[in-house]
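A.B. asks: quick one: sequence and predicted model below, then my questions.
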Amino acid sequence: MTMQQTPLLMHRLMDRGAMLQPDVEVQTATETGVRSQTMLETRNRAHQLAHALNDAGVQIGDRVATFMWNGARHLEAYHAVACMGAVVHTLNIRLAPVDLEYIINHAEDKVIIVDADILPLLEKLAGKMPSVEKIIVAAEPGFENWSTSLPNAIDYEEFIQDKPKKYDWPEIDENSAMGLCYTSGTTGKPKGVMYTHRANYLHTISIAMTDVMGLSATDTLLGIVPMFHANAWGLPWVATMLGMKQVYPHRFMVPDHLARLIMDCDVTISAGVPTIWQGIKGLMESKPDQYKFKALGRLTCGGSAPPPSLIEWFWNELGVEMVQGWGMTETSPLATISRRTSKRKHLAMSDAERAANQAKAGLPIPGLEIEIFDDQWNPLPHDGKAFGELLIRGPWICSEYFNNPQPDKFHDGWLVTGDVAKIDPEGYIIITDRSKDLIKSGGEWISSVDLENHIVGLAGVAQACVVAHPHPKWDERPVALVIKKPGADLTAEQVVSHCESKFARWQLPDDVLFVESIPLTATGKMDKKVVRAQLEADGYQLPDQR
């Protein structure tokens, strides 16, 4: 053995930025403007939070949940919880109460840190979170006078007040857990993906590479991707490691506010789902003289594939490169990347050819292996024509779910992604379908089967089929086809109202169509491919497009 066996622990990265660039700002949008603190202050506050959590009984391996928007305090929680050896469990604030209750209890969260303005969402779970011992409330300007019915609640600033600004991070096994994120991207209960220090360390280093996101200490990040969703694509970790200036929009996620932040804070890079960038595009087309992005150089787009026309617009009109990434909660999450120029031969391509390449899911990030297989687990050719089940493996890829065995999701050391894809001769991944008929709306998964199972529980429903239908803003929206029982008096409004008892508003069907029959496959299953094709052939339009 010739090299030191230093454990790959996140504290070795997270304290670095403040040491090298202590005066760089971390900014959070508020009701009254932008609240700023330096990188050094952020680092010191993270150490204070670690002391406060430790004094409150949080030990190595304990789960500390965050129920927060993107902001400086959420970044402090990332830093403190992970580096002290506990597990930062990010709770998706968009989930329905029934899913949040399950996730909190399945993870056995010990503490929850919550933003004051969304306290009412958490209060719906009062008395249903037996493992939670303390609620820490983070209040931005305008919400300082919060109150709550939840027990053992304390203000964030009071919680960390007078705590030491230096915490001695423990030296633990690099395979210890440091993060937990639940995915509801398949049927049944949400499943937890537990991130280790080693996995997140390697993922953080990798996405900073020039051919991936090309991040540097001179960049300014506008962090739009939710920090409660798959590590915000890893960007808070790498930005803190490098000492980048960071800007977080908190709850102000509308296009005009985001555009103002990009302009006023000299943002050089941002990341979000296609609906975000479609909104920015529409805003700038309607108000061409109001917003000038003098520093912005690239955007990372993920969650679903951006249309080539959107990629071309940002390049042609703004000179901004749209970098497409593909991944899953289970892949930490970034797995592939597609850039304007990913290979030397691309230098001679036209803008249209480059945009077409950028619209593909992309090339595997160094360190990962991606392959497509047929239904007998035989590898398929990379000819851009053959398509099969997409599998992936590597040092930051999930190998099992947290306390929830799912053997069908793993095969011989590979993660079975649930996507159907092609791989072209250049190595680009091209996603063609989703094997589980999931619906991806605004970058979030909706389970068609969960909706179907709930709808058929409504009196008067004989059968239900939920499929995705294209939407220009949200990418896809759910449409429910329902067969009534003989003599049943049922309306579309009743079906949607029934769904509201279990699902969040953004998961509800956009339309309910009453039909006489639903196409079936040879094995008696609903043939959703035929349903989707029939809707398209009939010229069907969603209600807001009619």
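C.D. replies: Okay, I see it.
A.B. asks: only C-alpha atoms for contact and neighbour calcs from this point on.
C.D. replies: Fine.
A.B. asks: excluding its own residues, what touches stretch 130-139? List them.
C.D. replies: 73, 105, 108-117, 146, 150-157, 159 (C-alpha atoms under 8 Å, 6 or more residues apart in numbering).
A.B. asks: taking these, please make a ChimeraX selection of just the buried ones.
C.D. replies: In ChimeraX, the members of those classed as buried (16 or more other C-alpha atoms under 10 Å) are selected with the following command:
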select :73,108,109,110,111,112,113,114,115,116,117,150,153,154,155,156,159
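A.B. asks: inside strands: which ones of the contacts of stretch 130-139?
C.D. replies: Those of the contacts of stretch 130-139 mapping onto strands are V111, I112, I113, V114, D115, A153, I154, D155, per DSSP state E.
A.B. asks: dump the residue contacts of the fourth one.
C.D. replies: The contact partners of V114, by C-alpha under 8 Å, 6+ apart, come to T66, F67, M68, I135, I136, V137, A138.
A.B. asks: likewise for the first one?
C.D. replies: With contacts defined as C-alpha under 8 Å, 6+ apart, the neighbours of V111 are R63, V64, A65, V132, E133, K134, I135, I136.
A.B. asks: if we use 7 Å, what do you get?
C.D. replies: Under the criterion of C-alpha atoms under 7 Å, 6 or more residues apart in numbering, the contact list for V111 reads V64, A65, V132, E133, K134, I135.
A.B. asks: which residue packs closest to the third one, ignoring adjacent ones?
C.D. replies: Read that as V132. With C-alpha to C-alpha, 6 or more residues apart in numbering as the measure, K110 is the residue that lies nearest to V132, at 4.4 Å, once sequence neighbours are left out.
A.B. asks: ok, then the element right after the longest helix along the chain?
C.D. replies: What stands out as the longest helix in the chain, according to DSSP state H, is helix 39-55. The first helix or strand that comes after helix 39-55 along the chain, using DSSP states H and E, is strand 63-67.
A.B. asks: putting a second one here so we can go through both:
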Amino acid sequence: MALHGLMQSTQLTVSTLLGPMERSFSAKGVTTAQATGPKRTTYAEVAERTRRLVTALGALGLQPGDRVATFGWNSQRHLELYLAVPSAEMVLHTVNHRLFPAQIDYILDHAADVMVVVDASLLEVVWPMVSRSRHIRHVVVMPDDPTVTIPDDERVLDYEQLVSGHQPADGSLFVGDERTAAGLCYTSGTTGNPKGVLYDHRSIVLHALMLLGADNLAISEADVVMPVVPMFHANAWGLPYACVMTGADLAMPGNQTDPALLAEQLERERVTLAAGVATIWRSVLPHLDGRDLSGLRRLMNGGGPLPPSLSAAYERACGLPLTSSWGMTEMSPVGAVSRISTKDRTASEEERRDVLTSPGVKPPLVQMRLRDALGGDVPWDGRSPGSLEVAGPTVAAGYYLNDDHDAITDDGWLRTGDIATLDPHGYLRIVDRAKDLVKSGGEWISSSALENEIMSHPAVLEAAVIGIPDERWEERPLACIVTTEGESLTSEDVRAFLLGRVAKWWIPTDYAFLDELPTTATGKISKLSLREAMAARPKEMTPKT
């Protein structure tokens, strides 16, 4: 019989974060950008308001296990909800307001949310879906825009009145089981209805701890962290919880998400670490000239491949390269973070750039493996691609109220849907999404690798590669390109540029020059929309000049 240790059985819960906020980190805090100027709130104030909110949730008749939906920007109030709802043993259900109305209808109904908390600036967008929900009993409005007309509905309450009208919950907020559900986030999949990932307290706390690791994000009390990635998507990559845990200050963009305003906030708040998707970083780049960004130590990209050209552009603009990461909603979401290791210390600048724009290395608690088509192991040699599967305490074991078992293997690993390689040092490289590989003449072409090479052209702003039917080769790559403003480009220019950069048979013969690329609700390029648009296009498209 195994011998048990004699350690305390303290549960890993979100509620345990409030004590340090009130004591060790009481003077630290969060700054939210507003149209009238930045609003600064200490963590001591946030903790007290969180306790008041816990009391208010109970006074409204909500019970443990009830789902509370939020439609909110990155703000102090949303942070209070991140803390209060799980601490009241309820489930925080962050909803992406950029989804299609039918998807939001489905999500609210499937989650059976009994309460919705929404920023006033988003009311016009989400009210039609909220008002027709059959489960919602309360709609709480966060007053981030005083010009918005509030609907005359008996279910509607004011957030600030709700918080100020209740006494703070006393002492330790007790969540007895760390496996209690704490958060719910639906994937924005490209096929079928969105699927819910149900996080527990334990997974949230462990994920936050991983982000503090020196080989991951190394978040510490000295940091000022700016999550540009939204709190309504994939937990803002866990950054709010990690900052509260370690006492790092938070710089929240609020509803001030114009690229020029984001660049201004980076400078004004002396941000040390910021995270967002490539679409955002491209839009912010032109607004960095002349700004003092010397406080920055890391700029992180996620949500899709990072072109080396964009990383290099940031290094020229602010002396710091944009670096990469990889993850999934199902992974809480961080699954890998790029870094320079001991083996790379003597690498050339180009080789180091290649490392920093790759997904990187997994955090300590995440496990990875590669499988071939027959389910066998693929070696970690950095060359052999396989289907990537992951496991660990921050990885989903299934989907909420969903019988789709295809994503989970018989032994409990999550199938990511990515084709990847792993090298002997643990470095992950995503070859492509399985559904985005182009199979030409029986050989695979990586759309991701081809896109990165095309975006290295100085006249290219964005590029996406999709497969189109071909009578001879089965499929051929089609390059969809957006040029930088004021630049002109032809298909012959791109072909000539790619010679010597990729295998000759990879080079597309078909090109579409577009004004913009369609994106998903989370800011990623929507290849599904591109495929539909390109299938309906005229046979020949005139290049934009």
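C.D. replies: Everything's here; your move. What you see is a predicted model, and the numbers here were worked out from it, not measured in a lab.
A.B. asks: TM-score of the superposition?
C.D. replies: The TM-score (TM-score structural alignment, normalised by the length of structure 2) is 0.81; 471 aligned residues with a C-alpha RMSD of 2.6 Å.
A.B. asks: I'd like the ones in strands among the contacts of stretch 130-139 of structure 1 laid out as TSV, including distance to F387 of structure 1.
C.D. replies: Rendered in TSV, the data for those read as follows (distance: C-alpha to C-alpha, whole Å):
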residue	distance to F387 of structure 1
V111	45
I112	43
I113	44
V114	44
D115	44
A153	52
I154	54
D155	53
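A.B. asks: ok, so of those residues, who is nearest D99 of structure 1?
C.D. replies: For those, the minimum distance to D99 of structure 1 (C-alpha to C-alpha) is 15.9 Å, reached by I112.
A.B. asks: quick check: PyMOL command selecting the buried ones in the contacts of V111 of structure 1.
C.D. replies: Under the burial definition 16+ other C-alpha under 10 Å, those of the contacts of V111 of structure 1 that qualify are selected in PyMOL by:
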select buried, resi 64+65+132+134+135
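A.B. asks: check the contacts of V111 of structure 1 and tell me the two furthest apart.
C.D. replies: The largest distance within the contacts of V111 of structure 1, taken as C-alpha to C-alpha, falls between A65 and E133 and amounts to 11.5 Å.
A.B. asks: H498 of structure 1 - that's part of a helix, no?
C.D. replies: Yes: assessed with DSSP: H, G, I helix; E, B strand; the rest coil, H498 of structure 1 lies in a helix.
A.B. asks: and it, how many neighbours does it have?
C.D. replies: The tally of other residues near H498 of structure 1 (other C-alpha atoms under 10 Å) stands at 16.
A.B. asks: equivalent analysis for P508 of structure 2, please.
C.D. replies: Neighbourhood size, P508 of structure 2 [other C-alpha under 10 Å]: 18.
A.B. asks: can you tell me the SS state at the counterpart of R94 of structure 1 in structure 2?
C.D. replies: Mapped onto structure 2 by TM-score structural alignment, R94 of structure 1 lines up with R98. Taking three-state DSSP as the rule, one finds R98 of structure 2 in the coil state.
A.B. asks: distance of R98 of structure 2 from S188 of structure 2?
C.D. replies: 10 Å (C-alpha to C-alpha, to the nearest Å).
A.B. asks: so which of these two has more stuff around it?
C.D. replies: It is S188, of R98 of structure 2 and S188, that has more neighbours when counted by other C-alpha under 10 Å, with 19 against 16.
A.B. asks: check contacts around the corresponding residue of structure 2 for Q541 of structure 1.
C.D. replies: When the structures are aligned by TM-score structural alignment, the residue of structure 2 matched to Q541 of structure 1 is F513. Contacts of F513 of structure 2 were listed using C-alpha under 7 Å, 6+ apart, and they are C480, I481, V482, P543, K544.
A.B. asks: could you list every residue that touches the last one?
C.D. replies: Going by C-alpha under 7 Å, 6+ apart, K544 of structure 2 touches F513.
A.B. asks: part of a strand, is it?
C.D. replies: No: with three-state DSSP as the criterion, K544 of structure 2 is located in coil rather than a strand.
A.B. asks: which SS class is R339 of structure 2?
C.D. replies: Secondary structure of R339 of structure 2, per three-state DSSP, is coil.
A.B. asks: hang on, it packs against T357?
C.D. replies: No: distance between R339 of structure 2 and T357: 9.1 Å, which falls outside the contact criterion (C-alpha atoms under 7 Å).
A.B. asks: compare neighbour counts for these two and give me the winner.
C.D. replies: Residue environment comparison for R339 of structure 2 versus T357 gives the larger neighbour count to T357, 27 against 22, counting by other C-alpha under 10 Å.
A.B. asks: what about the helices in the stretch 101-250 of structure 2?
C.D. replies: Using DSSP state H, counting those that start in this stretch, the helices of the stretch 101-250 of structure 2 run over residues 101-111, 123-131, 159-164, 201-211, 239-246.
A.B. asks: and those: which comes nearest K362 of structure 2?
C.D. replies: When the helices of the stretch 101-250 of structure 2 are ranked by distance to K362 of structure 2, counting by C-alpha to C-alpha, first place goes to helix 201-211 at 10.1 Å.
A.B. asks: where does that closest one end up in structure 1?
C.D. replies: Under TM-score structural alignment, the match for helix 201-211 of structure 2 is residues 197-207.
A.B. asks: give me the mean distance between that stretch and structure 2.
C.D. replies: Superposed on structure 2, stretch 197-207 of structure 1 shows a mean distance to its aligned partners of 0.8 Å (mean C-alpha distance after the TM-score superposition for structure 1).
A.B. asks: quick one: distance of that stretch to the chain centre.
C.D. replies: Here stretch 197-207 of structure 1 is found 17 Å from its chain centre; the criterion is C-alpha atoms, centre = their mean, to the nearest Å.
A.B. asks: that one: which residues count as buried?
C.D. replies: Within stretch 197-207 of structure 1, the residues that qualify as buried are H197, R198, A199, N200, Y201, L202, H203, T204, S206, I207, counting by 16+ other C-alpha under 10 Å.
A.B. asks: mind checking what A153 of structure 1 lines up with in structure 2?
C.D. replies: Under the alignment (TM-score structural alignment), A153 of structure 1 maps onto V156 of structure 2.
A.B. asks: let me see the contact set for that match.
C.D. replies: By C-alpha under 7 Å, 6+ apart, V156 of structure 2 lies in contact with H138, V139, V140.
A.B. asks: if we use 6 Å, what do you get?
C.D. replies: The neighbourhood of V156 of structure 2, defined by C-alpha atoms under 6 Å, 6 or more residues apart in numbering, consists of V139, V140.
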